[in-house]
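Trainee: Predicted structure and sequence below. I'll ask about it afterward.
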Amino acid sequence: MTSLDDLPLRDDLRGREPYGAPQLDVPVALNTNENPYPPSERLVKALGEAVMDVAGSLNRYPDRDAAALRADLAAFLCADTPGAGLTGRNVWAANGSNEIIQQILQAFGGHGRTALGFEPSYSMHPTITRVTGTGWIDAHRAEDFGLEPERAVAAIEEHRPDVVFLTSPNNPTGTALPLDAIEAALDAAPGMVVVDEAYGEFRRAGTPSALSLLPGNPRLIVTRTMSKAFAMAGTRLGYLAADPAVVDALLLVRLPYHLSAVTQAVARTAVAHGEELLGTVDALRRERDALVAWLRGEGLTVADSDANFVLFGTFPDRRRVWEGLLERGVLIREVGPPEWLRVSVGTPAETAAFRTALKEIL
């Protein structure tokens, strides 16, 4: 049989593993940070009607600029962060936030350029960076997974990267960044600064969004997704907010008609029903905070979380704990620093099953 060794694959891709969390059929899946609450019957009906409305014209290409969707997303972000002053010209959308990241690197990275991130952080940042031919620089967070302004500035001044990735709340640690760390990075960075806010809607009260820094900062990009708080992971819709000139740059690298008519219709319907979809966020926050308290009560170390997941440890043999949970029908994520595990916040019943299984193992 033909193998990769027999194909003229790029040398820098040889030996790499494709990204992917385990997809296993288990009673309790708490490994991919999805919102566990499915759409209501009312929303399912609205989504079906939206798809039917565009089904008769699927022989035609969709709006290649997704103008109506971008205007809807801008209005949502303005409600999230009053004063951001966003319009559809400030927003760009693609197939998941990963395609957004890829387009950013295609426009501002590439051969001879570098991107820098503070790890542990989202594993797709270095993966997509390398796939676009951009060099990756691994800077590090503090032991508590925070990122002080001084640490950020020192790494940026040392390496002078073309793109800086800041993740807030951070994945897999759940740690949110203070605005002064982002402002310090902006002041020091010679290129673009990308703040990945995939879990931004879950941040605790009083934790600001980097959206508030957009006015007057044309090199700042804030990315979001509908996969998490919006409970629309299957839609594959990511988006960003930035200066309109950034959107003009991404137009140079986007594929023609990259967002299907169905994706645009479903995403617009989801935004229109945002109050319902985001209505579960407060419940998930409470469940998260209760889970953090319970894990600490069991004598475990837990990172402060502003997301819908919790990083906990430490285990000399985390694989044994992970496998023990799986044997009991609970799937979590073996990710992050070597002695840590990450669990997504589920429904109360799912979280209870996790607690029961973990207590048996401990």
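Mentor: Arrived safely, thanks for sending.

Trainee: Could you use CA atoms for every contact and neighbour count after this?
Mentor: OK.

Trainee: what sits against residue 345?
Mentor: Residues near residue 345 by Cα atoms under 8 Å, 6 or more residues apart in numbering: 30, 33, 284, 287-288, 308-310, 351.

Trainee: ok, 10 Å please
Mentor: Residues counted as contacts of residue 345 (Cα atoms under 10 Å, 6 or more residues apart in numbering) are 29-36, 284-289, 291, 307-310, 351, 354.

Trainee: Keep only those of the residues you listed that are in helices.
Mentor: Among the contacts of residue 345, the members found in helices (DSSP state H) are 284-289, 291, 351, 354.

Trainee: could you pull out the strands for the protein?
Mentor: Along the chain, the segments classed as strands by DSSP state E run 28-29, 91-94, 114-119, 135-140, 163-167, 192-196, 220-225, 238-242, 301-302, 309-313, 330-331, 340-344.

Trainee: Now tabulate those strands in a markdown table and tack on mean neighbour count and distance to residue 255.
Mentor: Formatted as a markdown table, the strands of the chain follow (neighbours: other Cα atoms under 10 Å; distance: least, Cα to Cα, whole Å):
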| stretch | mean neighbour count | distance to residue 255 |
| --- | --- | --- |
| strand 28-29 | 22 | 34 |
| strand 91-94 | 26 | 10 |
| strand 114-119 | 24 | 22 |
| strand 135-140 | 18 | 23 |
| strand 163-167 | 26 | 22 |
| strand 192-196 | 25 | 21 |
| strand 220-225 | 25 | 19 |
| strand 238-242 | 25 | 15 |
| strand 301-302 | 19 | 42 |
| strand 309-313 | 24 | 33 |
| strand 330-331 | 26 | 36 |
| strand 340-344 | 25 | 33 |
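
Trainee: could these be laid out in a markdown table, adding distance to residue 323?
Mentor: Listed next are the strands of the chain as a markdown table, based on distance: least, Cα to Cα, whole Å:
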| stretch | distance to residue 323 |
| --- | --- |
| strand 28-29 | 13 |
| strand 91-94 | 36 |
| strand 114-119 | 25 |
| strand 135-140 | 29 |
| strand 163-167 | 29 |
| strand 192-196 | 31 |
| strand 220-225 | 30 |
| strand 238-242 | 32 |
| strand 301-302 | 20 |
| strand 309-313 | 15 |
| strand 330-331 | 9 |
| strand 340-344 | 12 |
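
Trainee: These: which one's closest to residue 256?
Mentor: With Cα to Cα as the criterion, residue 256 lies closest to strand 91-94 of the strands of the chain, at 11.5 Å.

Trainee: Next up, a structure to set beside the first:
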Amino acid sequence: MSGASIADLLRADLRGMTAYGAPQLEVPVALNTNENSYPVPAVVVDAIVAAVAEVAPSLNRYPDREFTRLREALAEYLSRGGTPISAEQVWAANGSNEVLQHLLQAFGGHGRTAMGFTPAYSMHSIITATTGTRWVDGLRAKGGEAPFALDVEAAVAQVREHQPHVVFLCSPNNPTGTALGLDVVEAVHDAAENAIIVVDEAYEEFARAGTPSALTLLAGRPRIVVTRTMSKAFAFAGGRLGYLAADPAVTDALRLVRLPYHLSAPTQAIALATLRHAPAMLETVDVIREQRDRIVEETRRLGFAPVPSDANFVLVGGFADSDEAWRALLEKGVLVRDNGLPHYLRVTAGTPDETTAFLDALSEIAPQHRQESTS
């Protein structure tokens, strides 16, 4: 007898779900996953190679379970922004997605609810589901002068209605690129008295001058957590290192759910080497910002409707059919992201040459794929 099928054995709440996966295609210009288009500088490559060589002979031993030196280095980096952060406040994992998973394992689960304000980072809801936590879609504004905005009144009303245990706030938001006012974070924190408030700041280094970080709200608010990543501004997507800053009680709670020795010795070594060269790794941030703003300006000139962005990407509206436009751009060797928002495509700000290739391709397809109302 063959017994039950795998589909029948799968958890009921996971049946019918689709795995996360942005297309990984070989194209001349890949601008779909918000990676940093610039390679790791040679001086940092040399430091990484030396760091791995140093730890390689001791790979017969488990790594530092508490990744102490790495937490100290991350705390030092965060403190450069003007808000003192201690190593006891820092947690890290294999990418920010694993950090989010730890948070949901600790504070979500069966019988608990998490919510976010969509459109936002799709992995918030996916990871929520995989931990057996109920997900609630909060809503953002539609249209108007500030599309996809989230104001205090709307956020507080929705939080009070659903009484979540975990709330996700994304700033700058993915896929819209919009930054969130700290008044919204404070108001949600005060309204959701029984919730952990997770402020996802994966793209914070790209924010325009004067955009405040939720790190400034941590003191006296032990339920606020700020998550970051080295994948974007640090050009470290392949290194898989995400982290957070929070009250030490939060990091203590995460020790209950992390797997033993979850950060390998090579991962810790290369992350430390990279952080020691933070200025070199962040040298491309300004030029990426310039290309982001160039995309906003030029797509608007072409008759589209870009959303002003504080991230390293731009959500461009005004397509008659976003799926058809995505395919038309792909035929010209330019891969962007279709997030499922009608009439919108998201494009990463790459190198000047990549931006030019995107804009040239968009200019060619614009007459056939632009909404008449935006022309």
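Mentor: Arrived safely, thanks for sending. None of the values given here were measured: they were computed from a predicted structure.

Trainee: picking up where we left off before, quick check: ChimeraX command selecting the buried ones in the contacts of residue 345 of structure 1.
Mentor: To isolate the buried ones among the contacts of residue 345 of structure 1 in ChimeraX, judged by 16 or more other Cα atoms under 10 Å, type:
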select :29,30,31,32,33,34,35,36,284,285,287,288,289,291,307,308,309,310,351,354
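
Trainee: Would you map the helices across the stretch 51-200 of structure 1?
Mentor: Along the stretch 51-200 of structure 1, counting by DSSP state H, counting those that start in this stretch, helices occupy 67-80, 96-108, 124-131, 149-159, 179-188.

Trainee: which one of these is the most hemmed in?
Mentor: Of all these, helix 96-108 has the most neighbours on average by mean count of other Cα atoms under 10 Å, namely a mean of 21.

Trainee: what sits against residue 356 of structure 1?
Mentor: Residue 356 of structure 1 is in contact with 325, 328, 350, counting by Cα under 10 Å, 6+ apart.

Trainee: What about these, which one has the most neighbours?
Mentor: Counting neighbours by other Cα atoms under 10 Å, residue 325 leads those with 23 neighbours.

Trainee: ok, and the closest non-adjacent residue to the aligned partner of that residue in structure 2?
Mentor: For residue 325 of structure 1, the aligned position in structure 2 is residue 329, judged by TM-score structural alignment. Spatial nearest neighbour of residue 329 of structure 2, excluding adjacent residues (Cα to Cα, 6 or more residues apart in numbering): residue 361 at 6.3 Å.

Trainee: ok, that neighbour touching residue 327?
Mentor: No. With contact defined as Cα atoms under 10 Å, residue 361 of structure 2 does not count as touching residue 327 (11.5 Å).

Trainee: Neighbour count: the two, which is higher?
Mentor: More crowded of residue 361 of structure 2 and residue 327, by other Cα under 10 Å: residue 361, with 18 against 15.

Trainee: got the residue ranges for the helices in the stretch 251-362 of structure 1?
Mentor: Going by DSSP H, counting those that start in this stretch, the stretch 251-362 of structure 1 shows helices at 261-272, 274-277, 281-297, 318-327, 348-361.

Trainee: Relative to residue 97 of structure 1, which of these is closest?
Mentor: helix 261-272 (13.6 Å).

Trainee: once the two are aligned, what's the mean deviation for the closest one against structure 2?
Mentor: With mean Cα distance after the TM-score superposition for structure 1, helix 261-272 of structure 1 departs from structure 2 by a mean of 0.5 Å once superposed.

Trainee: Just the buried residues of that helix, please?
Mentor: Of all the residues in helix 261-272 of structure 1, those buried under the rule 16+ other Cα under 10 Å are 261-271.

Trainee: If you drop the residues flanking it in sequence, what lies closest to the aligned residue in structure 1 for residue 312 of structure 2?
Mentor: Under the alignment by TM-score structural alignment, residue 312 of structure 2 pairs with residue 308 in structure 1. Distances taken as Cα to Cα, 6+ apart place residue 345 nearest to residue 308 of structure 1, at 5.4 Å, with adjacent residues excluded.

Trainee: what does residue 297 of structure 1 align to in structure 2?
Mentor: Aligned partner of residue 297 of structure 1 by TM-score structural alignment: residue 301.

Trainee: And for that match, the neighbour number?
Mentor: Count around residue 301 of structure 2 with other Cα under 10 Å applied: 12.

Trainee: and it, how far is that from residue 113 of structure 2?
Mentor: Using Cα to Cα, to the nearest Å, residue 301 of structure 2 is found at 43 Å from residue 113 of structure 2.

Trainee: do the same with residue 292 of structure 2
Mentor: Applying Cα to Cα, one obtains 35 Å for the distance of residue 292 of structure 2 from residue 113 of structure 2.

Trainee: Thought residue 27 was touching residue 353 of structure 1, still the case?
Mentor: Yes. The pair residue 353 of structure 1 / residue 27 is scored as a contact, 9.5 Å apart, by Cα under 10 Å.

Trainee: between these two, which one's more packed in?
Mentor: The neighbour comparison of residue 353 of structure 1 against residue 27 (other Cα under 10 Å) goes to residue 353, with 19 against 13.

Trainee: Distance-wise, check that one relative to residue 150 of structure 1.
Mentor: Counting by Cα to Cα, the gap from residue 353 of structure 1 to residue 150 of structure 1 is 42 Å.

Trainee: do the same with residue 333 of structure 1
Mentor: Residue 333 of structure 1 is 31 Å from residue 150 of structure 1, where distance means Cα to Cα.

Trainee: cool, and residue 73 of structure 1?
Mentor: Between residue 73 of structure 1 and residue 150 of structure 1 the computed distance is 34 Å (Cα to Cα).

Trainee: Who are the contact partners of residue 126 of structure 1?
Mentor: 115-117, 119, 132, 134-138, 165.

Trainee: go with 6 Å
Mentor: When contacts are counted by Cα atoms under 6 Å, 6 or more residues apart in numbering, residue 126 of structure 1 touches residue 136.

Trainee: next one: residue 199 of structure 2
Mentor: Counting by Cα under 6 Å, 6+ apart, the residues that residue 199 of structure 2 touches are 169-170, 226.

Trainee: Tell me which residue of structure 1 matches up with it.
Mentor: Using TM-score structural alignment, residue 199 of structure 2 pairs with residue 195 in structure 1.

Trainee: if we can go back for a sec, in JSON lines: the ones in helices among the contacts of residue 345 of structure 1, plus distance to residue 49 of structure 1.
Mentor: Shown next, in JSON lines, are these (distance: Cα to Cα, whole Å):
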{"residue": "284", "distance to residue 49 of structure 1": "29"}
{"residue": "285", "distance to residue 49 of structure 1": "32"}
{"residue": "286", "distance to residue 49 of structure 1": "34"}
{"residue": "287", "distance to residue 49 of structure 1": "33"}
{"residue": "288", "distance to residue 49 of structure 1": "34"}
{"residue": "289", "distance to residue 49 of structure 1": "37"}
{"residue": "291", "distance to residue 49 of structure 1": "38"}
{"residue": "351", "distance to residue 49 of structure 1": "34"}
{"residue": "354", "distance to residue 49 of structure 1": "37"}
